[in-house]
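Enquirer: structure for the following, please:
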Amino acid sequence: MLFTDLGLSEPLLRAIAEEGYTSPTPIQAKSIPAVLKGGDLLAAAQTGTGKTAGFTLPILQRLSSSTKSGGGKRLLKVLILTPTRELAAQVQESVMIYGKYTGLKSAVIFGGVGANPQIKAIASGLDILVATPGRLLDLMSQKCVSLNDIEILVLDEADRMLDMGFLRDIKKILAVLPKKRQNLLFSATFSDEIKSLADGLLNSPELIEVARSNSANEAIAQLIHPVDRNKKQPLLAHLIKTNDWKQVLVFTRTKHGANKLVTQLEKDGITCMAIHGNKSQTARTKALADFKAGKLTALIATDIAARGIDIDQLPHVVNYDLPNISEDYVHRIGRTGRAGSNGVAVSLVCVDEHQMLRDIEKLIKQKLPQEVIAGFEPDPNAVAQPIQLRSQQHQQSRKPGSAGKPAAKRSSPPKRSFNR
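Expert: Purely as a prediction, here's the structure:
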């Protein structure tokens, strides 16, 4: 199938061709016709499958055919909600690239940066607004944005929005939207929480699922390196240097852990930066840009900050800490092995994380191969210690009589490939 077979307009096909693309990905081939029909949609797709273009292209098509040029002020017709700043910026980039010949106007708003330029962009008149829930509610409370004319609502990476606690914010936003509208919900998985949200939001939706939920990409080679907890950092430095890794995305469990790892790796002569929620938006943008440009060998990230990161043919992902939510393992390693290229996902696992590893293997329905690195053999007599998130440790340290309680487990995007 070609993009020319999907009924897209000439301005969109020209923009797609200029990016060097001819054939849609499976999610695009299914979602573009579905969105063009005007009905609600519930779509599940793994990261890196091209779902962003799967909704931006048909939305641009629908707006282009319905928006009349003239002297009247533009009415905001499309709202796209995303969980993170990085993903919001990525979606806006897609809208601008593929909509450059349509004459449509769009803007992106998120926290961490000044609101005045965003307010001015909205005031000038928009067709499409990409937003994170918090900043949108802030500007709504200041009466800087009106959602009275919204015709299409997109919830992108809805599972992550629920994980991050945005459900209440989403409900506040839904309450002020016009009742008659098209709703598009995209999620990496169809969890019970997502199904519940969809039941209350969608009207007889078309259901699209292009890959088995919670399955790992077969193009990714997965490997476990057993190691003691205090030898993880030396082992990571050893792997980067001996294998001459040029670009590796490293996941830590906490912000504090990310900062500490950056300091340690820099002492070993490895260029790296951290990206997490405590970093300013300017710092996060610079770190990501430098990493994409090859100025950094390692980018150290927490799960929330890394959601939506879209890197061209990223070769290596390392789980410095295994994730607390098993499903996040699939999201993490999905940053590599995209668009036909091979990738390697390495996990450094200490005795504390053995149950997490078993949970992950149960989820992905496969036993992951293990390799002990000479010089980093784990102590067979090591005793597991409870794993606590830093935020939980901080909260418990302030509560009398709560010291030593283990933290409860939580339940559980390359330019040349068309994975936008």
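
Enquirer: going forward, measure contacts and count neighbours with C-alpha atoms only.
Expert: Fine.

Enquirer: right, and Lys30 touches Glu209 too?
Expert: No. The pair Lys30 / Glu209 is not scored as a contact, 9.1 Å apart, by CA atoms under 8 Å.

Enquirer: find residues that contact each of these two.
Expert: Contact criterion CA atoms under 8 Å, 6 or more residues apart in numbering; residues shared by Lys30 and Glu209: none found.

Enquirer: ends of stretch 298-316, what's the gap?
Expert: Its start and end residues considered, stretch 298-316 measures 10 Å (CA to CA, to the nearest Å).

Enquirer: mind jotting down where the strands sit in this protein?
Expert: Secondary structure of the chain (DSSP state E): strands located at 41-44, 78-81, 106-109, 128-131, 152-155, 182-187, 206-209, 220-226, 248-251, 272-275, 298-301, 316-319, 343-349.

Enquirer: what does the second one contact?
Expert: Counting contacts by CA under 8 Å, 6+ apart, the residues outside strand 78-81 that touch it are 88, 127-133, 150-156.

Enquirer: in that strand, what counts as buried?
Expert: Neighbour-count burial for strand 78-81 flags Val78, Leu79, Ile80, Leu81 (criterion: 16 or more other CA atoms under 10 Å).

Enquirer: one more, please, to line up against the first structure:
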Amino acid sequence: MGLHPRVLEALIPLGYEQPTPIQEQAIPHVLDGRDVMGIAQTGTGKTAAFSLPLVHHLAHNMMHGRAVPRVLVLTPTRELAAQIDDNVKAYAKNVKVRTALIFGGVSQHKQVAQLRKGADVLVATPGRLLDLCNQGLLSLEWIEFLVLDEADTMLDMGFIHDIRRVMAMLPEKRQSLFFSATMPESIVKLSKTILTDPIRVEVARVSSAAETVEQRMMFVSQGAKRDLLVQLLNQQEVETALVFTRTKYGADKVVRYLKKNNIRGEAIHGNKSQPQREKAMNAFRKGKIRVLVSTDIAARGIDVE
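Expert: Below is the predicted model:
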């Protein structure tokens, strides 16, 4: 696909052999310098679709001296930001591209220290990014590429005003990439303020699940839902499970009920601190708990095998 040889080398140990449909469609346009509007579900390979060509560009156009932020990736959640940062680091391991991860819920000191060392790529949630800019600790004047990921979730979480403030700090001349799982009218309006003559790529029917997901539906009364959940989790073939809830309160309530029934679980949502969320995620990955309960919004960016 015309990517830098050293970037392609980094993909071999990751097991990447063929591009996914979103990568096949988006990467050539990004390499050509076009703005892109991508409609793709989580799990379709869209992180690589925008990250690989941007790492390619940075590798071909290295700046001398301390690195300054030239790529900004905005995401709605800390978990998704951390996942993208990990991926960019993996893709860039053979080239001198540095990243900085910026999100709230933790002390800013380590993040500021990383910025002072220099970073080519910023992966950030909007709130902490604006905090650092307003304190004069970060400048966006050198940004050449903007990526807005999970744009629909950003709007659901009320980030629209923060996004507009960030836009006002960016150079007018830039390449912008816009990714969303759905494309309601509010997203179309926002995209028109960010993109210039974009190429639209779409690889999944709007609101459809990724092909790797098997779906089943069970009709149950409100009062019987928790008992049914316990029954399902106690089935022999269910070793671990992710449970999604609409509200933070609901997530905590489900965890309490599971514990009463001797099922180990933890919740992650916006009211949990970053250390609490990381502790729960690590416990789930290591098998110390069987069930991870998350709000729909906090679930964006969860990466477990």
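
Enquirer: quick TM-score on the pair, please.
Expert: Overlay of the two chains. TM-score (TM-score structural alignment, normalised by the length of structure 2): 0.96; 305 aligned residues with a CA RMSD of 1.3 Å.

Enquirer: re earlier: of all the buried residues of strand 78-81 of structure 1, which comes closest to His316 of structure 1?
Expert: Checking those against His316 of structure 1 by CA to CA gives Leu81 as the nearest, at 29.3 Å.

Enquirer: what lines up against that closest one once you look at structure 2?
Expert: Structural alignment (TM-score structural alignment) places Leu81 of structure 1 against Leu74 in structure 2.

Enquirer: mind listing what Arg283 of structure 1 touches?
Expert: Slight slip there: residue 283 of structure 1 is Ala, not Arg. Contacts of Ala283 of structure 1 (CA under 8 Å, 6+ apart): Ile275.

Enquirer: give me the distance between the counterpart of it in structure 2 and Val106 of structure 2.
Expert: Residue correspondence to structure 2 (TM-score structural alignment): Ala283 of structure 1 is matched to Gln276. Per CA to CA, Gln276 of structure 2 is found 11 Å from Val106 of structure 2.

Enquirer: next: Thr47 of structure 2.
Expert: Distance of Thr47 of structure 2 to Val106 of structure 2, computed by CA to CA: 24 Å.

Enquirer: these two: which has the busier surroundings?
Expert: The neighbour comparison of Thr47 of structure 2 against Val106 (other CA atoms under 10 Å) goes to Thr47, with 19 against 13.

Enquirer: what do we get in structure 1 for the more buried one?
Expert: So Thr47 of structure 2 corresponds to Thr52, using TM-score structural alignment.

Enquirer: now the longest helix anywhere in structure 1: buried residues?
Expert: Across structure 1, the helix with the greatest residue count (assigned by DSSP state H) is helix 51-66. Going by neighbour count (16+ other CA under 10 Å), the buried part of helix 51-66 of structure 1 is 51-64.

Enquirer: how about the residues you listed in a markdown table, adding distance to Thr263 of structure 1?
Expert: Formatted as a markdown table, these follow (distance: CA to CA, whole Å):
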| residue | distance to Thr263 of structure 1 |
| --- | --- |
| Lys51 | 36 |
| Thr52 | 35 |
| Ala53 | 38 |
| Gly54 | 40 |
| Phe55 | 40 |
| Thr56 | 40 |
| Leu57 | 42 |
| Pro58 | 45 |
| Ile59 | 44 |
| Leu60 | 45 |
| Gln61 | 48 |
| Arg62 | 49 |
| Leu63 | 49 |
| Ser64 | 50 |
